[in-house]
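Visitor: Next comes the sequence, and after it the predicted model I'd like to discuss.
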Amino acid sequence: MTNHVTLFAPPPDDHSKAPIENVLDLTPVVDLGPDVFTNTRPLWHPPGARGIYGGAAIAQSLSAAMRTVPADFAVHSMHCYFVLAGDSELPILYHVERVRDGRSFVTRTVQARQRGRPIFTTTLSFSRVGSGGEKTLNHATPMPDVKIPDTLPGTVRALSDAGGGPFESKKAGIINRTHNPEDKRVRRFVRARGRVSEEGGFQAHLSALAYITDSFFIGTVSRVHDIPRFSSPAELEQLLKALKNPSDLDDEDIRKALQELKEEEASDLRRRLEGALSNASTQDHKEVGMMVSLDHSIYFHNPRAFRADEWMFFEMESPWAGEGRGLAVQKIWSLNGTLIATCTQEGVVRLKQDKPPLSKI
């Protein structure tokens, strides 16, 4: 064992696998028990975030649980709680508990721990493939009629570390842009970079999807209110001066300032920033003071019917916000129209106040 950000010295990346497989790789910790795992490689801490990227904890917990489940079972739901911010300077231990093994369903819980304390916890349910019988009820929300990714302008990599990140996205617009916040739909296409290995099986695609679901998600709440994530008009002015061309988005300073908005095209960023500046003095100015995920649920509808390294269509909405929290709902389709998953996430979404808040997290 070594005194690094991982429990064991990380091996070189396996180039026969997709980048996301290397990011999510786990190492068994046999000295602590048969169902204990740790992150093989360092975890990404997004610029300006309180801790590690939450999708890593979600995906690695799923991966750890799947290692304890027979291959003829597939996950159909997982319910997660973010307890404490994960420290990217410390390894994470994933403790899997085998709650129940039935003929049709298997249940697991996973606790992700640092310094002996849980930072993340999830309960997962797996069902045996084909256990529903020959006769079943079937329906699914159809995929909206949207342009295929190749006709959309501009491919950009999602928020990531210096290596460019394990997935990429293309925005697909906002539906009902002029309507009430609860009526708006934020759309984009997302896929894992590279090619997920055959060795990883359908489990690797599920873990990759779980990782991606936490990106762009809680930010839907502020986005449907057209609230940019900047602290002051002065900072907006500084960013406008820096945005001279799209290549400026690779600047380290700009990356830190834009945070989640780096995936937007430069022209769209410039338009939104200019609009925020012009409206700042004439309208009730709102600024996000804190945005933190609290819980995250994924319902996997067709766990073997998609590839995470092929374009998937995401549609996000926010049916409710209040009391300093917001709820976001996300539907995900493969391009053949198969509804892959439905996700929900609630988070703290607090605006900057003229007076101090009554409580702090």
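Guide: Structure received. These numbers come from a predicted model, not from an experiment. Numbers count the residues shown, from 1 in each chain.

Visitor: all contacts plus neighbour counts: C-alpha atoms, from now on.
Guide: Noted.

Visitor: Please enumerate the strands of the protein.
Guide: Ranges of strands in the chain, per DSSP state E, are 26-28, 36-39, 73-82, 93-101, 105-114, 117-128, 156-157, 167-175, 185-192, 288-300, 312-322, 325-334, 339-351.

Visitor: right, so of those, which gets closest to Ala204?
Guide: The closest of the strands of the chain to Ala204 is strand 185-192. By Cα to Cα, the value is 10.9 Å.

Visitor: list the contacts for the residue nearest the centre of the chain?
Guide: Centroid-nearest residue in the chain: Asp214, 1.6 Å away (criterion: Cα atoms, centre = their mean). Listed by Cα atoms under 8 Å, 6 or more residues apart in numbering, the contact set of Asp214 reads Gly54, Gly55.

Visitor: still on that earlier bit, tell me which of the strands of the chain is the most buried.
Guide: Most buried of the strands of the chain by mean neighbour count (mean count of other Cα atoms under 10 Å) is strand 36-39; its value is a mean of 24.

Visitor: outside of that one, which residues touch it?
Guide: 6-7, 24-30, 60, 64, 91-96.

Visitor: 6 Å - rerun?
Guide: With contact meaning Cα atoms under 6 Å, 6 or more residues apart in numbering, strand 36-39 is reached by Leu26, Thr27, Pro28, Val29, Ile92, Leu93, Tyr94, His95.

Visitor: Just give me the closest of these to Leu258.
Guide: Nearest to Leu258 among those, with distances taken as Cα to Cα, is Ile92, at 27.9 Å.

Visitor: Return the distance of that closest one relative to Phe126.
Guide: Per Cα to Cα, to the nearest Å, Ile92 is found 24 Å from Phe126.

Visitor: Just confirm His45 contacts Gly55, I think it does.
Guide: No. Using Cα atoms under 6 Å, His45 is not in contact with Gly55, being 11.0 Å away.

Visitor: Looking at the strands of the chain, which is nearest to Leu137?
Guide: That would be strand 339-351 among the strands of the chain, by Cα to Cα, at 15.2 Å.

Visitor: contacting residues around that closest one?
Guide: By Cα under 6 Å, 6+ apart, the list of residues contacting strand 339-351 reads 287-302, 324-333.

Visitor: ok, back up a step: which one of the contacts of strand 36-39 is nearest His205?
Guide: Leu26 (15.1 Å).

Visitor: ok, of the contacts of strand 36-39, which one's closest to Pro233?
Guide: For the contacts of strand 36-39, with Pro233 as the reference and Cα to Cα as the criterion, the closest is Ile92, at 38.8 Å.

Visitor: put this beside the first:
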Amino acid sequence: MDQAAVDALIALLDLEPIEVNIFRGLSPDRGDQRVFGGQVAGQALVAAARTVEADKIVHSLHAYFLRPGDPTVPIIYEVDRTRDGRSFATRRVKAVQHGRSIFTLSANFQTPEEGFDHQFDMPSGLPEPDSLPDFRERMEPYREQFAEWFDRPRPIDTRYCELGPWERKEDRPPYQHVWLKANGVLPDDPVLHICVLTYASDMTLLDTSLLPHGSSFTVGEVFMASLDHAMWFHRPFRADEWLLYAQDTPSASGGRGLGRGLVYSHDGRLVASVVQEGVIRRMR
């Protein structure tokens, strides 16, 4: 566990209100060249949720990454209260830096209700997360390649069921399975757990689209950047308990890759679905 890193993530998602419907978010001071996409998506969802009645929970989001975020200056989140109905509410969020939009998000919220219920079964035959190496154990052979990135605090514990995308160069099947969870204990706020999963969902999904091509962003062969990101939240969950992120890639073409993911709780409940498209461009 790395509770200090998890507490830092909680603080990162705790936006400062500066006016009605306007919030300010910061980035970690780590020398990154651009803001991590999961961070701006998670912060934007926090901004949206803080303008919605507490009895409504987010059930979907659709986001576009417009420009790289500058980690050296704050991000301003402007929320449009698009709709407030008895069952559903809709919010649109614009993230702004240097006077320009860098990200937009639309999120829909719903008052919980009973209804029809079915789901795809959780993949079977996969290793248990506690039997798999954590980041430091898995990446020790690559410590010099990752340099200072190796020793960074890690608020999300990720454990790969198959070889990681950096571990071999030959073409591979177009799917991967990753166990993940917050690397410590989170408060009971269900909105925070959804925002933490939103943050984590951007960490591995686009990598999946490189697996059939024997390429990896970690060796400097490919430029990668998220273009859009969509999530649907189906059932309650805790982001500080193990979640299985079952990912596949139906297509890559035109310098873009598409990744899909189904997120299951450890006991087999389908809790979220994810789709993302991003740039995957060979570097010349």
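Guide: Looks like it arrived, so ask away. Here the structure is a predicted model, which means the values were calculated and not measured.

Visitor: Overlay the chains and give the TM-score.
Guide: The TM-score (TM-score structural alignment, normalised by the length of structure 2) is 0.86; 266 aligned residues with a Cα RMSD of 2.6 Å.

Visitor: Counterpart of His98 of structure 2 over in structure 1?
Guide: The alignment partner of His98 of structure 2 in structure 1, by TM-score structural alignment, is Arg115.

Visitor: Tell me how far that match lies from Pro91 of structure 1.
Guide: Separation of Arg115 of structure 1 from Pro91 of structure 1 (Cα to Cα) stands at 9 Å.

Visitor: Who has more neighbours out of these two?
Guide: Between Arg115 of structure 1 and Pro91, Pro91 has the larger neighbour count (other Cα atoms under 10 Å), namely 23 against 11.

Visitor: Chain neighbours aside, what residue packs nearest to the residue of structure 2 sitting at the aligned position of the more buried one?
Guide: Residue pairing (TM-score structural alignment): Pro91 of structure 1 is matched to Pro74 of structure 2. Closest residue to Pro74 of structure 2 apart from its sequence neighbours, by Cα to Cα, 6 or more residues apart in numbering: Leu26 at 4.8 Å.

Visitor: Could you report the neighbour count for the one you found?
Guide: For Leu26 of structure 2, using other Cα under 10 Å, the count is 21.

Visitor: next one: Gly324 of structure 1
Guide: Gly324 of structure 1 has 13 neighbouring residues, counting by other Cα under 10 Å.

Visitor: Let me see the contact set for it.
Guide: Val348, Val349, Arg350.

Visitor: which residue lines up with it in structure 2?
Guide: Match for Gly324 of structure 1 (TM-score structural alignment): Gly255.

Visitor: ok, so what distance separates its match from Ala225 of structure 2?
Guide: Counting by Cα to Cα - Gly255 of structure 2 and Ala225 of structure 2 are separated by 11 Å.

Visitor: Without its sequence neighbours, what residue ends up closest to Leu210 of structure 2?
Guide: Ser216 (6.6 Å).

Visitor: Kindly state which residue of structure 1 is aligned to the one you found.
Guide: In structure 1, Ser216 of structure 2 lands on Pro228 (TM-score structural alignment).

Visitor: Equivalent analysis for Glu16 of structure 2, please.
Guide: Checking TM-score structural alignment: Glu16 of structure 2 goes with Thr27.

Visitor: Kindly report the same for Phe120 of structure 2.
Guide: In structure 1, the residue paired with Phe120 of structure 2 according to TM-score structural alignment is Thr141.

Visitor: Please apply the same query to Ala63 of structure 2.
Guide: Looks like Ala63 of structure 2 aligns to Cys80 there (TM-score structural alignment).

Visitor: my read: that match touches Thr122, true?
Guide: Yes. Between Cys80 of structure 1 and Thr122 there is a contact under Cα under 6 Å: 4.2 Å.

Visitor: Need the counterpart of the residue nearest to the centre of structure 1 in structure 2.
Guide: Counting by TM-score structural alignment, the partner of Asp214 of structure 1 is Asp202.

Visitor: likewise Phe126 of structure 1?
Guide: Match for Phe126 of structure 1 (TM-score structural alignment): Phe109.

Visitor: Who are the contact partners of that match?
Guide: Lys56, Ile57, Val58, His59, Phe88, Ala89.

Visitor: switch to 10 Å and redo it
Guide: By Cα atoms under 10 Å, 6 or more residues apart in numbering, Phe109 of structure 2 lies in contact with 48-49, 52-53, 55-61, 83-85, 87-91.

Visitor: nearest residue to it other than its sequence neighbours?
Guide: In space, Phe109 of structure 2 is closest to Val58, 4.0 Å off (Cα to Cα, 6+ apart).

Visitor: again with Ala172 of structure 1
Guide: Arg188 (4.5 Å).

Visitor: Translate Val178 of structure 2 into the numbering of structure 1.
Guide: The alignment partner of Val178 of structure 2 in structure 1, by TM-score structural alignment, is Arg188.

Visitor: about what we covered before: contact partners for the match of His98 of structure 2?
Guide: Contacts for Arg115 of structure 1 (Cα under 10 Å, 6+ apart) come out as Asp87, Leu90, Pro91, Ile92, Leu93.

Visitor: re the thing from before, does the match of Glu16 of structure 2 touch Ala64 like I think?
Guide: Yes. Applying Cα atoms under 10 Å, one finds Thr27 of structure 1 in contact with Ala64, separated by 9.4 Å.

Visitor: I'd like to know which of the contacts of Arg115 of structure 1 is nearest to Ala158 of structure 1.
Guide: Asp87 (21.2 Å).

Visitor: if I pick that closest one, what's in contact with it?
Guide: Val5, Leu43, Trp44, His45, Arg50, Gly51, Ile52, Tyr53, Gln114, Arg115, Ile119.

Visitor: could you flag which of the residues you listed are buried?
Guide: Buried positions within the contacts of Asp87 of structure 1, assessed by neighbour count (16 or more other Cα atoms under 10 Å), are Val5, Leu43, Trp44, His45, Gly51, Ile52, Tyr53, Gln114, Ile119.

Visitor: ok, longest helix in structure 1?
Guide: Longest helix in structure 1 by number of residues (criterion: DSSP state H): helix 266-280.
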